[in-house]
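S.K.: Provided below for reference: sequence and predicted model.
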Amino acid sequence: MKVLIAPDKFKGSLSAMEVCNAIESGINKFDATIETIKHPLADGGEGTLTILQNYFELKTVLVVVKDPLFNSTIAPYRHNEDTAFIEMANASGLLMVQESKRDCSNSTSFGTGQLIKDALKRGFRKIILFIGGSATNDAGIGMAAALGYKFYSQEGEEIDPIGKELIRIDRIENDEVHFDLNNVEFTVVCDVKNPLYGSNGAAYVYASQKGASADEIEQLDLGLRNFSKQVEKYLGQDVANLPGAGAAGGMGAGAVCFLNAKIQSGIDFVMEQTGFHALVKNKIDLIITGEGSVDKQTIEGKVIKGISERAREHQIPFSILAGVVKDAALIEENLKPYSVQSIMELGVTVNDAIENASAHLTEMSYQLIKNYSK
């Protein structure tokens, strides 16, 4: 038997490779002759560069940038000979901000722009931008400001590049932009397909977890609507309903209109870059995947959704191991896994599930492979 182990990380608990190792231990405990292939994955959000580092030799550059609240910090990006790989979460990430200080009305993506600016100065002409895990809802105007774009109010005042100021944008100028869009190829990689604004847009879906109140969410959504109107007027870009425009607080839209970027599905990109497609053609009997939390967002474009599509295409059964499963019926109906199990089903506490996730995954994978082999 040949088992492909291809999970995402369990956020706050285990890296994707640590999940692979735990699952492999459970399989070996049942039958050490079963062949296992460990292939950790990511969906384009935070941690994607760590996954790529498992497959490629990428060099690291450190840059002094502004964090989401304009404090100075040091952020990395990685590169090979011709391409820079920039993870927004490293400069403008939610995990960089203490929970009590999260405030996406006043946060900025300026630091992400500083990473891009550094890569451009070093001569990279291909830039891959991973935009998950942001602390922002500024539609990328912070990033754009770092690159020379200017935003003005109706009164002619230059505005701060933060979320709550989107509603005041009345003019956009790009005379001082530091690079030629025609000479650089940008790809923005994201894990969601949300539009820019509206009930399924950036503010209403994600801003609450970034510290926004109900009133602030309403204002941020109005700001995103105004932003959309102004970029269409001044930059000739219609980004309102572009799939992925609402990713990372509207950075999906910002990357398209300020960088002329192409949006690509995160899991598709990672699978393509890491050779996943060739693996599933290699007589795999079972795929085991998973992530920390499985819910309705999983079916939108996360790692497990990508696995389900490839498993169905190649007629390979796949199983899901998770920390917690919130929408089991929806997952089973849409993705058709062989089985779905979660650590929380074991009757443990949340702390136990997080602290002992590796041991629990080992036992769960042991039982899974035992049942599958019957």
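M.R.: Arrived safely.
S.K.: drop to CA atoms for contacts and neighbour counts, all remaining ones
M.R.: Will do.
S.K.: where along the stretch 251-374 of the chain do the helices fall?
M.R.: Counting by DSSP state H, counting those that start in this stretch, the stretch 251-374 of the chain has these helices, from start to end: 266-274, 276-279, 298-301, 303-313, 328-335, 350-355, 357-372.
S.K.: helices or strands up against the first one?
M.R.: Contacting helix 266-274 under the criterion 3 or more Cα pairs under 8 Å, 6 or more residues apart in numbering; DSSP states H and E are the following elements: helix 48-53, strand 185-190, helix 303-313.
S.K.: redo that, cut-off 10 Å
M.R.: Helices and strands touching helix 266-274, by 3 or more Cα pairs under 10 Å, 6 or more residues apart in numbering; DSSP states H and E, are helix 48-53, strand 185-190, helix 276-279, helix 298-301, helix 303-313.
S.K.: ok, for Gln114, nearest residue in space, not its chain neighbours?
M.R.: Using Cα to Cα, 6 or more residues apart in numbering and skipping the chain neighbours, the partner closest in space to Gln114 is Ala146 (5.7 Å).
S.K.: dump the residue contacts of the one you found.
M.R.: 66, 109-117, 161, 177-178 (Cα atoms under 10 Å, 6 or more residues apart in numbering).
S.K.: so which of these is the most crowded?
M.R.: Highest neighbour count within these, by other Cα atoms under 10 Å: Ser109, with 36 neighbours.
S.K.: can you tell me how far the residue nearest to it when sequence neighbours are not counted is from Ile116?
M.R.: With sequence-adjacent residues excluded and distances taken as Cα to Cα, 6+ apart, Ser109 is closest to Gly142, at 4.4 Å. According to Cα to Cα, to the nearest Å, Gly142 and Ile116 sit 12 Å apart.
S.K.: who touches both of the two?
M.R.: With Cα under 10 Å, 6+ apart, Gly142 and Ile116 have common neighbours Phe110.
S.K.: ok so, going back, quick one: secondary structure of the residue nearest to Ser109?
M.R.: In three-state terms, and counting by DSSP: H, G, I helix; E, B strand; the rest coil, Gly142 is helix.
S.K.: what about the nearest residue to Val184 once chain neighbours are set aside, neighbour count?
M.R.: Nearest non-adjacent residue to Val184, counting by Cα to Cα, 6+ apart: Arg125, 4.5 Å away. Number of residues near Arg125 (other Cα under 10 Å) recorded here: 17.
S.K.: A further structure is provided below for comparison with the first:
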Amino acid sequence: MSLRRPIGNEIMAKKIIVIPDSFKACLSSYEVANIIKDALKAVIPDAEVITIPVSDGGEGLVDSYLTAVGGQKIALSTSGPYQERIDSFYGMINPQTAIIEMAASAGLTLVKDRPNPSLTTTYGVGELIIDAMNKGASTIILGLGGSATNDMGVGMAHCLGVQFFNRNHDLFLPVGGTLKEIKTINIDKLHPLIKKTKFIALCDVKNPLYGPQGAAFVYAKQKGANDAMILELDENMRQLALVLQKQFGMEVDFAGAGAAGGMTVSAKLFLHAEIKSGIETFLKMIKFQDLIKKADLIISGEGKFDSQSLSGKVIGGIAAEAAFAQVPLYALVGQKADMDEANYPQALKKVISLMEYSHSLADSFLNARFYLSKATKELAKSLFK
């Protein structure tokens, strides 16, 4: 595949698309996009630089959609991860379509210095859904990512009317640490508007619900779990999976069941949600192929680049589109795992880590703006000077 207007190893370009994800716990996708843009313009003043901050389903999803396609941001109070009242939000793209990111009510950034996935809940996500339905949304896009939870979405389901009972037939609100106490489930009081609403759940990971590659073992540590808690959370999910299979005939061995602390399980069972790729859905909605037809270069980025980055996440999704349009892609990332570049997608020409410039991981976090700008300028000089 030939790239657009090559001259030796250089690419003479005037139109550059900047479409990064966030550097989690460091820089938002908006900050990343603007830092890259400013650095590019400093080296190539006459370049047309189009910024598209993006999210793969976690924090920043609502803002990404509203910026790209327009709409209204709706503010409201909901339960937070620990059932405290917080200021939350969602977006209305149009009068019939709402966009919700679960991180707005159950996100890791909301727990700050007190993460504990055995105690956190997705109840507030249900409150967002109810408000959107009451405002007339007949389609709800639900972003699964950036969660502080490991409750398999039962908190959300409880808010929407699903009743969970323990062995003593007591009604209770389960959390990650008490999923094994669920013995029976009643869906007779499920919110009536659920049946009239189409749900699309955005999920960009393929992890199973439990086991070595499941929600607890892969993601719970970053949510604050220690080794003992991880084992407990995994076992709790196994036990609830048995209840779901027995009562509803639901098999939870589908790819992505472990996303967002198992949130996809409740999304499928109680919302009958269609599970879709977050980045593919976003790129289709903004008509990305049309946008890059006349582009000469695409720059993306994310906090950590590893094998999962190429499996349905932001950089992987953009690489597929870039290859189809024959536009070269470069990625600027906070850090990257050791990978054979021969396994990169054809359009992905290089992955540049801020660790190549910083003195340590802590330094790269503290001075991410400086190193990202420096890396961008050096990339621009190597391509255009």
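M.R.: Cool, got the structure. These numbers were taken from a predicted model, which means no experiment stands behind them.
S.K.: still on that earlier bit, out of the helices of the stretch 251-374 of structure 1, which comes closest to Asp31 of structure 1?
M.R.: Taking Cα to Cα, helix 357-372 is the member of the helices of the stretch 251-374 of structure 1 nearest to Asp31 of structure 1, at 8.8 Å.
S.K.: which residues in structure 2 does the closest one match up with?
M.R.: Helix 357-372 of structure 1 corresponds to residues 368-383 of structure 2 when matched by TM-score structural alignment.
S.K.: so which residues of structure 1 form strands?
M.R.: In structure 1, the strands defined using DSSP state E lie at 2-5, 35-38, 59-66, 72-79, 83-87, 126-130, 150-152, 171-173, 185-190, 262-265, 286-294, 318-325, 339-342.
S.K.: same list, those, but as JSON lines with distance to Ala359 of structure 1 please.
M.R.: Listed next are those as JSON lines, based on distance: least, Cα to Cα, whole Å:
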{"stretch": "strand 2-5", "distance to Ala359 of structure 1": "16"}
{"stretch": "strand 35-38", "distance to Ala359 of structure 1": "18"}
{"stretch": "strand 59-66", "distance to Ala359 of structure 1": "33"}
{"stretch": "strand 72-79", "distance to Ala359 of structure 1": "32"}
{"stretch": "strand 83-87", "distance to Ala359 of structure 1": "30"}
{"stretch": "strand 126-130", "distance to Ala359 of structure 1": "31"}
{"stretch": "strand 150-152", "distance to Ala359 of structure 1": "52"}
{"stretch": "strand 171-173", "distance to Ala359 of structure 1": "54"}
{"stretch": "strand 185-190", "distance to Ala359 of structure 1": "31"}
{"stretch": "strand 262-265", "distance to Ala359 of structure 1": "32"}
{"stretch": "strand 286-294", "distance to Ala359 of structure 1": "14"}
{"stretch": "strand 318-325", "distance to Ala359 of structure 1": "12"}
{"stretch": "strand 339-342", "distance to Ala359 of structure 1": "13"}
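S.K.: for Arg102 of structure 1, find the nearest of the ones you listed.
M.R.: In terms of Cα to Cα, the element of the strands of structure 1 nearest to Arg102 of structure 1 is strand 59-66, at 15.3 Å.
S.K.: which residue numbers in structure 2 does that closest one align to?
M.R.: The alignment of strand 59-66 of structure 1 onto structure 2 (TM-score structural alignment) spans residues 72-79.
S.K.: and the matching stretch against structure 1, how far off on average?
M.R.: Here the mean offset of stretch 72-79 of structure 2 against structure 1 after fitting is 2.3 Å, by mean Cα distance after the TM-score superposition for structure 1.
S.K.: list of residues touching that stretch?
M.R.: With contact meaning Cα under 10 Å, 6+ apart, stretch 72-79 of structure 2 is reached by 62-63, 66, 84-95, 98-99, 104-106, 121-128, 131-132.
S.K.: residues of that stretch that come out buried?
M.R.: Going by neighbour count (16 or more other Cα atoms under 10 Å), the buried part of stretch 72-79 of structure 2 is Gln72, Thr78, Ser79.
S.K.: out of the residues you listed, which is nearest to Lys223 of structure 2?
M.R.: Closest to Lys223 of structure 2 out of the buried residues of stretch 72-79 of structure 2 is Ser79 (18.4 Å), distances taken as Cα to Cα.
S.K.: mind checking how far the counterpart of Pro95 of structure 2 in structure 1 is from Gly123 of structure 1?
M.R.: Alignment note (TM-score structural alignment): Pro95 of structure 2 maps to Glu81 of structure 1. Distance of Glu81 of structure 1 to Gly123 of structure 1, computed by Cα to Cα: 10 Å.
S.K.: so which of these two has more stuff around it?
M.R.: Set Glu81 of structure 1 next to Gly123 and count neighbours by other Cα under 10 Å: Gly123 wins out with 12 against 8.
S.K.: now which residue in structure 2 aligns to the more buried one?
M.R.: Aligned partner of Gly123 of structure 1 by TM-score structural alignment: Gly136.
S.K.: let me see the contact set for that match.
M.R.: By Cα under 10 Å, 6+ apart, the residues touching Gly136 of structure 2 are Met92, Asn94, Pro95, Gln96, Thr97, Ala98, Leu193, Thr197.
S.K.: surely the third one meets Lys135?
M.R.: It stands for Pro95 of structure 2. Yes. Using Cα atoms under 10 Å, Pro95 of structure 2 is in contact with Lys135, at 8.1 Å.
S.K.: and the alignment partner in structure 2 of Lys326 of structure 1, how many neighbours?
M.R.: Taking TM-score structural alignment for the superposition, Lys326 of structure 1 sits opposite Ala337 in structure 2. Counted with other Cα under 10 Å, residues neighbouring Ala337 of structure 2 total 10.
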